[in-house]
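K.L.:
With the input below, show me the fold.
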Amino acid sequence: MRWLPFSSIVRHAVSARGGLAIAPLEIREVATRRDLNRFVRVPASIQGGDPCWVPPLLAETKEFLNPRKHPFYKHGAATTFLAMRDGRAVGRILVSDDPNYNSQYDTNVGCFGLFESIDDPAVAHGLLDAAADWLRARGRTSVMGPIDYSTNYPVGLLIDGFDTPPRVMMNHNPPYYSRLLESWGLDKAKDLYCWWFVDPLDMVAKWRARAEKIAKRSGVRVRSFRIDDFDAEVKRCLNVYNGSRTENWGFVRLSDAEFHYFAKQIARLAIPELVLLAEVDDQPVGFSITLPDFNEAVAPLKGRLTTFGLPIGLWRLTRRLPRVRTARMLVLDLLEGYRRRGISELLILRTLDYGKNTIGYTGAELSWTLEDNYLINRTIEAVGGQRYKTYRIYEKAIEPRQ
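P.N.:
Below you'll find the predicted structure:
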C-alpha cells in the first residue's frame, strides 16, 4: 500500500461534546481493493438519508476509476484519497491531471472531483490538501473542481435546487459542501444551469408549425441516430462535438477513444428517436442526445445490480426502465456557422414532441449550460425551459511548497 508522507496525515484533537477528543483523522491514497470498496460506499454513508439522493451503481463507479478500462488514463493521470477516522470512511476525493487540457489552454491546472465529506472542515481540508499536494508534485499551480477528469464528465457542486433528485449523469450533494469548499479558499470559477421542461402551456403544440418552417428555411434535415451504422455515426457526432465547443469555457477535446467510450455508455440507455442529427446538404452540422432518466429506475437498487450473487437488481432495473417518465437532454451542439438559424430550437422541439406525445414523458431536464452562454440560455427560455438548478465549479491557486 502507498502511504502519504507523515506531514500529509492529518491528526487533530478538537474538543467535542463533553470535552472528549475527536479520533485522529487519516488521509490515505486508495491502493487496495478494500479501500476501493470503502471509497465507492462513502456517498451512501453521508447522503443516504437525503430522499433526493440517488445511489450510483457501485460497479459503474469502479469501472469509471479503473485505469485499465477508462480511456482518460491513456493520456491523463489520476488517483483517489480516503479520509478515515476511527476505522470509518468519512470522506473521499478524486484528483486528476489532464495534459490535453493544459496544452489546449496553455494553463497549469489540475482537477478534483467525486468529493464527499462529513460536515467537518478538518475532513474536507485534509482531502483538498492531499489533492493539492498530489498536483503540486506534478508541477501544477492551480486546482479546479468538482470536475471528474474533465468537463466532458460529471462536474459541479450543487448550490441551488436541493429539493429535487439529480437526473442521469448529474451530481447531488448536501448544501453544506459549498461552505466546506469555500472555507478552504476555493472561489467561484463558473456556474452551470439546469433547465426543466414540463410544457404546462403546451408549448410543443404551439411551436410545431414554426419548427417545420425553421427546417424548411434552414435547409436542415433532422433524423434519428442510425444504430446499424454505429461507428460512422459516432464519428459524425464526434466531429460536431469537438468542432462546436472550441469557444466554450473549460472544454477539452475528446479523444476518439473517450468519445467511443462515452457513446457505448450512452447506447445502453438511448432511444434512437431521441438521439438526433441535424444535416445540411447531407453533412452533419449539429446533434442532440436525450436519455431516459435512468436515475428514476436505479434509485431503489441502492447501488447494486446483484444480491448474494443473483441478478435481482438487474431484473428490477429491466422492469422499471420502461416506466421512466422523465428524461435529460445532455448534449445539444451546433457548428458555429449554423447557429441563430433556429436549428437548436428545432432539435429541442422535435425531442420534446416525441418524448411527450409518443413516449409519454411528463418532464425533461436540459443540462448543463454555462451561465454566460446567453444565446443558448435565451433559446431554452423561448421554448419553455425554466432554470431550476445551479451547479458551481470552483478554483484556487496552489502555492509551491517552500
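
K.L.:
rest of the way, CA atoms for contacts and neighbours
P.N.:
Fine.

K.L.:
now the strands: where do they sit in this protein?
P.N.:
Taking DSSP state E as the criterion, the chain contains strands spanning 25-29, 77-85, 88-97, 109-117, 142-145, 157-160, 187-197, 220-224, 275-280, 283-292, 326-334, 363-370, 386-397.

K.L.:
Minimum distance to S45: which of these has it?
P.N.:
Evaluated over these, closeness to S45 peaks at strand 88-97, with 8.1 Å, by Cα to Cα.

K.L.:
Show me what the closest one is packed against.
P.N.:
helix 33-47, strand 77-85, strand 109-117, helix 121-137 (3 or more Cα pairs under 8 Å, 6 or more residues apart in numbering; DSSP states H and E).

K.L.:
and if we set it to 10 Å?
P.N.:
strand 25-29, helix 33-47, strand 77-85, strand 109-117, helix 121-137, strand 142-145 (3 or more Cα pairs under 10 Å, 6 or more residues apart in numbering; DSSP states H and E).

K.L.:
okay, those, which one's buried deepest?
P.N.:
strand 109-117 (a mean of 26; mean count of other Cα atoms under 10 Å).

K.L.:
Report the distance from that strand to the chain centre.
P.N.:
Distance, stretch centre to chain centre, for strand 109-117: 12 Å (Cα atoms, centre = their mean, to the nearest Å).

K.L.:
just to revisit the earlier point, and the strands of the chain as CSV, adding distance to T306?
P.N.:
Converted to CSV, those look like this (distance: least, Cα to Cα, whole Å):
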stretch, distance to T306
strand 25-29, 28
strand 77-85, 25
strand 88-97, 23
strand 109-117, 24
strand 142-145, 32
strand 157-160, 30
strand 187-197, 33
strand 220-224, 34
strand 275-280, 30
strand 283-292, 22
strand 326-334, 25
strand 363-370, 29
strand 386-397, 32
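
K.L.:
Relative to R316, which of the ones you listed is closest?
P.N.:
strand 283-292 (16.2 Å).

K.L.:
How far does the closest one sit from its chain's centre?
P.N.:
On Cα atoms, centre = their mean, the centre of strand 283-292 falls 18 Å from that of its chain.

K.L.:
try stretch 302-317
P.N.:
The answer for stretch 302-317 is 24 Å, by Cα atoms, centre = their mean.

K.L.:
Stretch 225-238 too?
P.N.:
Centroid separation between stretch 225-238 and its chain, computed with Cα atoms, centre = their mean, is 23 Å.

K.L.:
hang on, the earlier thing: so which of the strands of the chain gets nearest M203?
P.N.:
The nearest among the strands of the chain, by Cα to Cα, is strand 187-197 at 9.6 Å.

K.L.:
circling back: so which of the strands of the chain comes closest to S344?
P.N.:
Closest to S344 of these is strand 326-334 (Cα to Cα; 7.3 Å).

K.L.:
If you count contacts, what does the closest one end up packed against?
P.N.:
strand 187-197, helix 230-244, strand 275-280, strand 283-292, helix 294-298, helix 343-354, strand 363-370.

K.L.:
what's the fourth one packed up against?
P.N.:
Same thing as strand 283-292. By 3+ Cα pairs under 10 Å, 6+ apart, strand 283-292 packs against strand 220-224, helix 230-244, helix 256-267, strand 275-280, strand 326-334, helix 343-354, strand 363-370.

K.L.:
another one to check against the first:
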Amino acid sequence: MNAPAFRIQPVTDAAGMDQFIRLPYRLHQGDPNWIPPLLLERKESLSPKLNPFFDHADVRFFLAWQGDRLVGRISAQVDRSALELHRNGTGHFGLLAAENDPALVRALLNAAEEWLKGHGITRVVGPFNLSVNEETGMLVAGHDTPPMLMMGHDRDYLPGLVEQAGYAKAKDVFAYLYDIQHDMPRSVRALIDRPLPAGLTVRMLDMKRYDADLRAITSVFNGAWAGNWGFVPLNESEIAHMAKSLKPIINPRLVWIAELNGEPVAFGVCLPNLNEAIGDLGGKLLPFGWAKLLWRLKVKGVKTARVPLMGVKRGLATGLAPVLPFLIIDGMRREALKLGYRQIELSWILEDNMPMRRIIEALGTSRYKTYRLFGKDL
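P.N.:
Below is the predicted model:
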C-alpha cells in the first residue's frame, strides 16, 4: 500500500511554531554530535518581534505532515536589503530538517520555491538560518564532531536529497580548528614581534564603552566584508540586538581591536563555545539549566571557543594590512590560554577568500568542517 502523500502547511500560530522549533530534537535522536539548541534562544531568533532581521525581510515557515505525523520543516525568506544591494532576484530557503525521504525534501523545497516565486524571486539559494549573518550553509563534511556556537549540524543524508531536488553547489564555506596550545609559527612570530608602526595600538574590548566599541567593530566589519559573496551589512537595529545578545557571554579579554591614530582598523571577536556547556541540557534552562550553564561558563570553564567575527579595514597601507589579523589573533590566543581554552574555531570562511584562508592556514590550523550553499534557478 502506498504511503500517504505529504501535506505541506504554513505555520500560522504559536503552536505551529513550537512544532517547527522542536522537530529537529526528534530527527537528531541518536546523533551523538548534535547539540540541542536552547529553546528560548530558538524562539527569540525566529520571532518577528524580537529578531530585527524581520524588519527588512519577509519570511514564511512551513511544516510537512504525512498523515498525522510531523516529518519535515523549511523556511523561505525574501531579504529586501539583500535584493536592494545585489539586485540579483535571489531569495533564500533555510531551517531545513526532514526525515530521510527524497520526495519529502522535494515537496518542502517546492513549497518554499512557490512562495518565493510569488514574491518575484527568480533564483533561490540556501540554507540561511535566517540570514547570511546568522547560521549559513548545510554541513557536508565534518559530521564526526559537534558544532560550535552559532554553527549548524545537519543529518548526513540531507545534502544528497537537496541535490536530488535539482539544486547544485553555489558556494562552500569552511570552519578551521586552531590548537592554541602551540605557539604561532616562527615566520608569523617574527612578523608580529616587530615594533608596532607609529600610531597603531592593539587593545582589548573596553566594557565601560561597550556599545561604542561594538559600533566601531561593526563599522569595520561592514566595510571589510562589503563586496564579499552574499554579504549584507548589519544595520543599526541588528547591531543593537547583537550587542545585547552577546553581552552575557562576551569576555572582554577575548575581543581585540586595532586602532590607527585612534580610528578602528581591525578587530576580532572570540566567544566561549556555548554548545560545549549546553550539550546535555536538552534545550531547557529550567529547572536547573541556568545554574549548570553559569557554573560551566564562569566556574568550570569551557575549553573551546569560536571566532565568528573578524575584519580589517580596506585601503590600509600595504605593509600594515597583512600583519593586523595576526596581531588580533595573537592577542585573543594569549588571553584564551590564560582562561583555560585549548581550541578555537575560526569560521566561517568563504572557499574563495584566499587572503583570509592563507592567514588562517599559516597558523597551522586544520580545515575540519565544510558547509555548502545550494542554488537553483526558478
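
K.L.:
May I have the TM-score of the superposed chains?
P.N.:
Once superposed, chain against chain, the TM-score is 0.95 (TM-score structural alignment, normalised by the length of the second structure); 373 aligned residues with a Cα RMSD of 1.6 Å.

K.L.:
which of the helices and strands packed on strand 326-334 of the first structure sits most buried?
P.N.:
Buried most deeply of these, by mean count of other Cα under 10 Å, is strand 283-292, with a mean of 24.

K.L.:
so it aligns onto which residues of the second structure?
P.N.:
In the comparison with the second structure, strand 283-292 of the first structure aligns to the range 263-272 (TM-score structural alignment).

K.L.:
Equivalent analysis for stretch 179-191 of the first structure, please.
P.N.:
With TM-score structural alignment as the criterion, stretch 179-191 of the first structure aligns to 160-172.

K.L.:
Apart from its neighbours in sequence, what residue is nearest the residue mapped onto A240 of the second structure from the first structure?
P.N.:
Under the alignment (TM-score structural alignment), A240 of the second structure maps onto H260 of the first structure. The shortest distance from H260 of the first structure to any non-neighbouring residue, by Cα to Cα, 6 or more residues apart in numbering, is to V234 (7.1 Å).

K.L.:
Alignment lookup: the one you found to the second structure.
P.N.:
Per TM-score structural alignment, V234 of the first structure is aligned with L214.

K.L.:
Next up, the contacts around that match.
P.N.:
205-207, 220, 239-240, 242-243 (Cα atoms under 10 Å, 6 or more residues apart in numbering).

K.L.:
L135 of the first structure pairs with which position in the second structure?
P.N.:
By TM-score structural alignment, L135 of the first structure lines up with L116.

K.L.:
Please report how far the residue nearest the centre of the first structure lies from W134 of the first structure.
P.N.:
Central residue of the first structure (Cα atoms, centre = their mean): P154, 1.5 Å from the mean position. For P154 of the first structure, the distance to W134 of the first structure (Cα to Cα, to the nearest Å) stands at 21 Å.

K.L.:
Over to I118 of the first structure?
P.N.:
Counting by Cα to Cα, the gap between I118 of the first structure and W134 of the first structure amounts to 22 Å.

K.L.:
Quick check: nearest residue in space to T107 of the first structure, chain neighbours excluded?
P.N.:
Of all residues not flanking T107 of the first structure in the chain, Y101 sits nearest, at 7.8 Å (Cα to Cα, 6+ apart).

K.L.:
that older thread, would you reformat the helices and strands packed on strand 283-292 of the first structure as CSV and include distance to G286 of the first structure?
P.N.:
Converted to CSV, these look like this (distance: least, Cα to Cα, whole Å):
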stretch, distance to G286 of the first structure
strand 220-224, 9
helix 230-244, 6
helix 256-267, 16
strand 275-280, 5
strand 326-334, 4
helix 343-354, 8
strand 363-370, 16
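
K.L.:
Can you tell me which of the ones you listed is nearest to N295 of the first structure?
P.N.:
N295 of the first structure lies closest, by Cα to Cα, to one member of these: strand 326-334, at 9.6 Å.

K.L.:
Surely S244 of the first structure and G337 touch.
P.N.:
Yes: using Cα atoms under 10 Å, S244 of the first structure is in contact with G337, at 9.5 Å.

K.L.:
that older thread, which residue lines up with the residue nearest to T107 of the first structure in the second structure?
P.N.:
So Y101 of the first structure corresponds to A82, using TM-score structural alignment.

K.L.:
pretty sure G199 of the second structure contacts E259?
P.N.:
Yes: using Cα under 10 Å, G199 of the second structure is in contact with E259, at 7.9 Å.

K.L.:
Check the alignment and tell me where G161 of the first structure lands in the second structure.
P.N.:
In the second structure, G161 of the first structure lands on G142 (TM-score structural alignment).

K.L.:
Now do the same contact list for its match.
P.N.:
Going by Cα under 10 Å, 6+ apart, G142 of the second structure touches 153, 156, 175, 367-371.

K.L.:
redo that, cut-off 8 Å
P.N.:
368-370 (Cα atoms under 8 Å, 6 or more residues apart in numbering).

K.L.:
Ok, L135 of the first structure next?
P.N.:
By Cα under 8 Å, 6+ apart, L135 of the first structure lies in contact with 95-97, 110, 141, 143.

K.L.:
Mind putting the contacts of L214 of the second structure into a markdown table with distance to N129 of the second structure?
P.N.:
Converted to a markdown table, these look like this (distance: Cα to Cα, whole Å):
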| residue | distance to N129 of the second structure |
| --- | --- |
| L205 | 28 |
| D206 | 31 |
| M207 | 30 |
| V220 | 24 |
| I239 | 18 |
| A240 | 19 |
| M242 | 16 |
| A243 | 19 |
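
K.L.:
Can you say which of these are buried?
P.N.:
Neighbour counting with 16 or more other Cα atoms under 10 Å marks 205-206, 220, 239, 243 as buried within the contacts of L214 of the second structure.

K.L.:
if we can go back for a sec, quick one: which of the helices and strands packed on strand 283-292 of the first structure is nearest P300 of the first structure?
P.N.:
strand 326-334 (16.2 Å).

K.L.:
That closest one aligns to what range in the second structure?
P.N.:
Going by TM-score structural alignment, strand 326-334 of the first structure sits over residues 304-312 in the second structure.

K.L.:
cool, stretch 72-80 of the first structure as well?
P.N.:
Going by TM-score structural alignment: stretch 72-80 of the first structure matches residues 53-61.

K.L.:
what about the matching stretch, how long is it end to end?
P.N.:
15 Å.

K.L.:
With stretch 355-366 of the second structure instead?
P.N.:
End residues of stretch 355-366 of the second structure are separated by 16 Å (Cα to Cα).
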